[in-house]
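# Pasting a predicted model and its sequence here:
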Amino acid sequence: MRLRRRVLQAGLVVVGLSLLAAPVTAQSVNRAAIDDLNEQLLYVALPLTLFVELTLVYVIYRFRNNDDPKPTVDDPALEVTWTAATGAILVFVGVSAFVVMANPYITPAAAEASAGGGDAFAEDTQIDVLAYQWGWEFSYGEASVTTEERLVLPADKNVTFRLRTTDVIHAIYIPQLGVKQDIFPGRTMTARTHATEPGEYRLYCAEMCGAGHSKMDATVVVKNQSGYDAWMENQTTAAG
């Protein structure tokens, strides 16, 4: 009876953890791809965790009063089975991760390389991002519009960031949009997103870059297309 109660408690804990780990609605194509991968891995990890824990509880209970233990008996069939099962799981995890890493929103450099020297994202909204100790500057294509500490994006449209730094290594990180990319001195890096939910999000620097690192953040505002066009027109008028 006590063993059954413990097994039930362990099962409830695992189920509770799975509910807590369930992803919320994604705010971008990037985040959706990452959440889908996490969900796939969760469906693999939870049964394995439950199996191992139940086996452990059974072994502890079954052999709790074994004062004369015997050597383990070789079982080639069992060893082949668990080795094959482990290999299958690793192949599944590897393939799932590769599919996500090949996504042009997660690894835009791969899409650019496959374009054969052309601009794979010519139709995207282009935003130049300049990182410096300790702030952010955003320039919006050919519109002569520049903002600091506030990034405005159109919803339901592909956006490409051209990332540069004036000093040390920085990293752009927008958790809710699934964007994260290191920025190296002397190089132009690329990040890409496709936001699906208008709203306000946070942007952080994810590389320790000096004494002001903790304050190097910005606000990301995603607007619907009409709102974005109106904002861009107001900014252009004000700049002129």
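Perfect, I can see it now. Numbering: from 1, shown residues only.

# only C-alpha atoms for contact and neighbour calcs from this point on.
OK.

# helices and strands around the longest helix seen in the chain, which ones?
The longest helix of the chain (DSSP state H) is helix 29-62. Using 3 or more Cα pairs under 8 Å, 6 or more residues apart in numbering; DSSP states H and E as the contact test, the elements touching helix 29-62 are helix 2-21, helix 76-101.

# separation between the residue lying farthest from the centre of the chain and residue 56?
Ranked by distance from the centre of the chain (Cα atoms, centre = their mean), the top residue is residue 68, with 51.3 Å. Here residue 68 is placed at a distance of 20 Å from residue 56 (Cα to Cα, to the nearest Å).

# go on, residue 35?
Distance, residue 35 to residue 56, using Cα to Cα: 31 Å.

# Over to residue 216?
Computed as Cα to Cα, the residue 216 to residue 56 distance reads 47 Å.

# same thing with residue 69?
Separation of residue 69 from residue 56 (Cα to Cα): 17 Å.

# Same drill for those two, tell me which one is more crowded.
residue 56 (12 against 8; other Cα atoms under 10 Å).

# can you tell me the helix or strand for residue 128?
Assessed by DSSP states H and E, residue 128 sits inside strand 125-132.

# what helices or strands is that strand leaning on?
strand 135-140, strand 159-165.

# any chance of those in TSV, with mean neighbour count too?
Output for those, formatted as TSV (neighbours: other Cα atoms under 10 Å):
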stretch	mean neighbour count
strand 135-140	19
strand 159-165	22
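
# got those strands as TSV, with distance to residue 63 columns?
Formatted as TSV, those follow (distance: least, Cα to Cα, whole Å):
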stretch	distance to residue 63
strand 135-140	62
strand 159-165	60
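
# Looking at those, which is nearest to residue 176?
Residue 176 lies closest, by Cα to Cα, to one member of the helices and strands packed on strand 125-132: strand 159-165, at 15.3 Å.

# after the closest one, next one along is what?
strand 170-174.

# Name the next helix or strand downstream of that following strand, please.
Going down the chain from strand 170-174, the next helix or strand is strand 179-183, by DSSP H and E.

# Off-centre distance for the helix or strand following that next one?
Sequence order places strand 189-193 as the next helix or strand after strand 179-183, per DSSP H and E. Put simply, strand 189-193 sits 14 Å off its chain's centre (Cα atoms, centre = their mean, to the nearest Å).

# Need the contact partners of whichever helix or strand comes after strand 189-193.
Downstream of strand 189-193, the next assigned helix or strand under DSSP H and E is strand 199-205. With contact meaning Cα atoms under 8 Å, 6 or more residues apart in numbering, strand 199-205 is reached by 170-176, 213, 216-223.

# take a look at this one as well, against the first:
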Amino acid sequence: MRFTRHSLRLAAIGVLGLLLATPVAAQSVNRAAIDELNTQLLYVALPLTLFVELILIYAIYRFRDNDDPRPTTDDPALEITWTVATAVILVFVGVSGYFVLTNPFLTPSVAATSGEAADDLEIEVTAYQWGWEFTYPETGVTTQNRLVIPEDRNVRLVMSTSDVIHSLYVPDLGIKQDIFPNQPQVVRTRATETGEYDLYCAELCGPGHSRMGGTVVVLNQSAYDEWLTEQSTTE
């Protein structure tokens, strides 16, 4: 009995902690979509996990001294109930995942064909062993290992590699996309918080892979315009 009460107490504390926890605000629409999906799945998985654990604890306690176990009695109504409940849960998960997969800020194929991308700020990204080159076609500005983008504006990254497979990974902005030779890839994002964010290559690309990093700098629009003008005059 003491074991059961202790287990229930720990489960209650865990559930309460998850419910009261306030997630950190996302820094981009990409990250916000991913976090929202994770939250939806959490609120589905949490009650199911608690329900299963409670049944397990009950079964352990209720039948702990059963010296004459008997086969489980057929219960068609119960079997139909849990089958339907499982189907409803799977449909919910599938629909939630579908809307994320069709989000033009998360799926490259959708980003490449989205009509909304016509007004995006386009930046060309070239990955190479072992660094990153970012080119701003409108001005001809080129930077190395430092991507500067404006806040609250849709940005379209057209990515290619000059040698082997690389992968652009910016965890805080929810960006991760493999880049294959002779196959340009497109990623869209809209940063919602100014600041500096780490950028990595997430694909093993040779002996210099571990130092193939960079920085994404998000500036407000006026600061971005000033930076772009300054870079244009110095080149």
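That came through fine. Not measured: the values here are computed from a predicted model.

# Please identify the buried residues of the longest helix of the first structure?
29-35, 37-39, 41, 50, 54 (16 or more other Cα atoms under 10 Å).

# Tell me which residue is most central in the second structure.
residue 34 (4.2 Å).

# okay, and stretch 167-182 of the first structure goes to which residues in the second structure?
Stretch 167-182 of the first structure corresponds to residues 163-178 in the second structure, going by TM-score structural alignment.

# contact partners of stretch 14-27 of the first structure?
Under the criterion Cα under 8 Å, 6+ apart, residues 32, 35, 39, 42, 46, 50, 176, 177, 195, 196, 197 lie in contact with stretch 14-27 of the first structure.

# ok, the residues you listed vs residue 109 of the first structure, which is closest?
residue 177 (18.1 Å).

# how far away is the closest one from residue 233 of the first structure?
25 Å.

# what about these two, which has more around it?
More crowded of residue 177 of the first structure and residue 233, by other Cα under 10 Å: residue 177, with 24 against 14.

# residues in contact with that one?
26, 27, 28, 29, 30, 31, 193, 195.

# Please apply the same query to residue 145 of the second structure.
Counting by Cα under 8 Å, 6+ apart, residue 145 of the second structure has contacts 131, 132, 133, 134, 213, 214, 215.

# can you list those in CSV and add distance to residue 98 of the second structure?
What follows is the contacts of residue 145 of the second structure, written out as CSV (distance: Cα to Cα, whole Å):
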residue, distance to residue 98 of the second structure
131, 34
132, 32
133, 33
134, 32
213, 32
214, 32
215, 31
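
# Mind picking the two most distant members of these?
The distance between the two most remote of the contacts of residue 145 of the second structure (Cα to Cα) is 13.1 Å, for 134 and 213.

# Check the offset of stretch 207-214 of the second structure from the chain's centre.
Its chain's C-alpha centre and that of stretch 207-214 of the second structure lie 22 Å apart, by Cα atoms, centre = their mean.

# Relative to the first structure, which residues correspond to it?
Across the first structure, the stretch matching stretch 207-214 of the second structure (TM-score structural alignment) is residues 211-218.

# Okay, now the matching stretch: how far is its last residue from its first?
Start-to-end span of stretch 211-218 of the first structure (Cα to Cα) is 17 Å.

# Equivalent analysis for stretch 107-118 of the second structure, please.
Start and end residues of stretch 107-118 of the second structure are separated by 17 Å (Cα to Cα).

# Flag every buried residue along that stretch.
Buried residues in stretch 107-118 of the second structure, counted by 16+ other Cα under 10 Å: 107, 108, 110, 111, 112, 117.

# Throw those into CSV and include secondary structure, thanks.
Formatted as CSV, those follow (DSSP: H, G, I helix; E, B strand; the rest coil):
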residue, secondary structure
107, coil
108, helix
110, helix
111, helix
112, helix
117, helix
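
# Format those residues as a markdown table; extra columns: distance to residue 87 of the second structure.
Formatted as a markdown table, those follow (distance: Cα to Cα, whole Å):
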| residue | distance to residue 87 of the second structure |
| --- | --- |
| 107 | 26 |
| 108 | 30 |
| 110 | 28 |
| 111 | 31 |
| 112 | 34 |
| 117 | 36 |
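
# Out of the residues you listed, which comes closest to residue 76 of the second structure?
Proximity of these to residue 76 of the second structure (Cα to Cα) peaks at residue 107, which lies at 42.6 Å.

# Could you check which residue of the first structure pairs with that closest one?
Matched to the first structure by TM-score structural alignment, residue 107 of the second structure sits across from residue 107.

# Now do the same contact list for its match.
Applying Cα under 8 Å, 6+ apart to residue 107 of the first structure gives the contacts 101, 191.

# Can you tell me how far it is from residue 196 of the first structure?
Residue 107 of the first structure is 19 Å from residue 196 of the first structure, by Cα to Cα.

# ok, now which ones touch the closest residue to residue 131 of the second structure other than its chain neighbours?
Closest residue to residue 131 of the second structure apart from its sequence neighbours, by Cα to Cα, 6 or more residues apart in numbering: residue 212 at 5.2 Å. Residue 212 of the second structure makes contact with 129, 130, 131, 132, 200, 201 under the criterion Cα under 8 Å, 6+ apart.

# hmm, 6 Å instead?
The contact partners of residue 212 of the second structure, taken as Cα atoms under 6 Å, 6 or more residues apart in numbering, are 130, 131, 201.

# What is the equivalent residue in the first structure for residue 226 of the second structure?
The alignment partner of residue 226 of the second structure in the first structure, by TM-score structural alignment, is residue 230.

# and the helix or strand containing its match, which residues are buried?
Using DSSP H and E, residue 230 of the first structure falls within helix 225-239. Neighbour counts over helix 225-239 of the first structure (16+ other Cα under 10 Å) mark 228, 232, 235 as buried.
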